[in-house]
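Participant: Predicted model and sequence follow; I will ask about them next.
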Amino acid sequence: MNFLHTEYDSEPDESLEKSMSLVASAISDPSRVSILCALMDGRAWTATELSAVAGIAASTTSGHLTRLLSNGLVICLTQGRHRYYSLAGHHIAGLLENLMGVSMRSHRAFTPGTPVVLRYARTCYDHLAGELAVKIYDFMLTEQWIESDGNALTSAGKAHFQHIGAVLDPRPRRKPCCACLDWSERRFHLGGDAGQALMALLLQKEWITRTPGYREVSVTDSGRIALSRLFSLNLS
């Protein structure tokens, strides 16, 4: 599998303001937003699949993907004769998650409009989000698995992660742990390398399953038992 190298629209000597406006412009189209949101499941999609989820013609999808590629929002990987598109990284997923939160703000009392299945459990690129993830994060804070600012696991937290089998990267190229604002719950869930490690464990143990083509996550019967035991949750 090879990366398709792309060039950014902006020149190196252009201002930060101009670069920001180019990225904002690339996100401004509803069809491109649909494509980016689909890629938030952390997997690679073909242009045909993205065309279907965005409800647009294949030729139109190609133009949108070119725009997203040129602004560094997505990457393209080639495998044989096929091309697969994915988000350019967890930093882009974070940008989209924050944008979702800002877009849902209102002066009125907050009432979630997200479908129930997505509100409960979904992927946030490579970690778990939704009501379930927020409850797990609250447990970790209460039990002092993570620092109060959410930026690091405590010694106890690292020990517990090792005990349950969540493998942490000893030299992560990203934040080892972070508080990621959940756009449907308006509270924090676990992000960073620790969030990815927990998600990988839940999938490996088949405590959760992913719905192909969607961000929705379902908790299995064995998962309900395990998560209730590990994080003192009532998942009956």
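Facilitator: Received, thanks. Keep in mind that what you see is a predicted model, and the values were worked out from it rather than measured.

Participant: rest of the way, CA atoms for contacts and neighbours
Facilitator: Will do.

Participant: just the helices in this protein please.
Facilitator: 16-27, 30-38, 47-54, 58-70, 90-103, 116-120, 131-142, 155-164, 192-204, 221-231 (DSSP state H).

Participant: For residue 78, which of these is the nearest?
Facilitator: helix 47-54 (12.0 Å; Cα to Cα).

Participant: What is the closest one packed up against?
Facilitator: If you count contacts as 3 or more Cα pairs under 8 Å, 6 or more residues apart in numbering; DSSP states H and E, helix 47-54 packs onto helix 30-38, helix 58-70, strand 82-87.

Participant: another structure for you, compare them:
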Amino acid sequence: MKDTRLKDGPDIARIGSLIGDPARANMLTALMSGKALTASELAAEAGVSPSTASAHLGKLEAAALVSQRRQGRHRYFALADDDVGGLLEALMGLAARRGHTRTRTGPREPALRRARVCYNHLAGELGVQLYDSLRNRNFLVVADDGIGLSPDGREFIATLGIDLAPLEGGRRPLCKTCLDWSARRPHLAGALGSALLDRFQALGWAARQEGSRVVAFSKAGETRFAESFPP
């Protein structure tokens, strides 16, 4: 009999089994909006009972895929970190490229592909445009240990009203790539990606659509975005 036990190394089978369950996959996908949700809200997303949802969430939390915080009587769940969001986005891209899709086409589909939240940063066509624009102007530089801002890039980010000091003092990497599932090309994640999305909303260029991952840019906001991040 062949020995089918896993050898030494990272246990990808455990991660795969946790994400692969349909109910848990629906919960994790719902948390890609970047918002923390209650167990009841996630139960509705997964189409399961509250007790079943709690059991699923316990498994996800034990595997460090989600985290929770208490606020009053409620428990709120969110993705554990950028790595989990990046993994889910990459899996969505792989599924789309292999023709494994459950997406129901409708009015929101083009909007999702245009601009959406990927955990805490901008994804979709505009997210890819942002990344490409920074790279084309050498504001982002690629090194063996990842990507970072060039001196000119730091000056440019400052003109947008973003203070890099607190971002660099955090635990998250400042710049990180995330493979966009719809465009199949990188967009910018990390602390800077998150700060840029927050800044676009603070400037009134864009706003989150309620109950959706869609980021809707106003006409004026998209013009300002194109001026700042020319394709």
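Facilitator: Here it is on my side, so go on. It should be emphasised that the depicted structure is a prediction, and the values quoted were computed from it without experimental measurement.

Participant: Could I get the helices and strands packed on helix 47-54 of structure 1 in CSV, plus columns for mean neighbour count and distance to residue 107 of structure 1?
Facilitator: Below are the helices and strands packed on helix 47-54 of structure 1 laid out as CSV (neighbours: other Cα atoms under 10 Å; distance: least, Cα to Cα, whole Å):
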stretch, mean neighbour count, distance to residue 107 of structure 1
helix 30-38, 20, 24
helix 58-70, 18, 32
strand 82-87, 20, 32
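
Participant: so can I have JSON lines of these showing distance to residue 187 of structure 1?
Facilitator: What follows is these, written out as JSON lines (distance: least, Cα to Cα, whole Å):
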{"stretch": "helix 30-38", "distance to residue 187 of structure 1": "20"}
{"stretch": "helix 58-70", "distance to residue 187 of structure 1": "29"}
{"stretch": "strand 82-87", "distance to residue 187 of structure 1": "24"}
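
Participant: Any idea which of the helices of structure 1 gets closest to residue 211 of structure 1?
Facilitator: helix 116-120 (10.8 Å).

Participant: Can you list the buried residues in the closest one?
Facilitator: 118-120 (16 or more other Cα atoms under 10 Å).

Participant: counterpart of it in structure 2, which residues?
Facilitator: Alignment of helix 116-120 of structure 1 against structure 2: residues 110-114, by TM-score structural alignment.

Participant: Mean deviation, the matching stretch versus structure 1?
Facilitator: Stretch 110-114 of structure 2, aligned to structure 1 and superposed, deviates on average by 1.0 Å (mean Cα distance after the TM-score superposition for structure 1).

Participant: can you give me how far that stretch is from the chain middle?
Facilitator: Chain-centre distance of stretch 110-114 of structure 2: 15 Å, with Cα atoms, centre = their mean, to the nearest Å.

Participant: Give me the distance between the two termini of stretch 175-189 of structure 1.
Facilitator: End-to-end distance of stretch 175-189 of structure 1 (Cα to Cα, to the nearest Å): 14 Å.

Participant: residues in structure 2 aligned with that stretch?
Facilitator: Stretch 175-189 of structure 1 lines up with residues 173-187 of structure 2 when matched by TM-score structural alignment.

Participant: who's in contact with the matching stretch?
Facilitator: 86, 89-94, 96, 113, 122-125, 127-131, 146-149, 167-168, 188-193 (Cα atoms under 8 Å, 6 or more residues apart in numbering).
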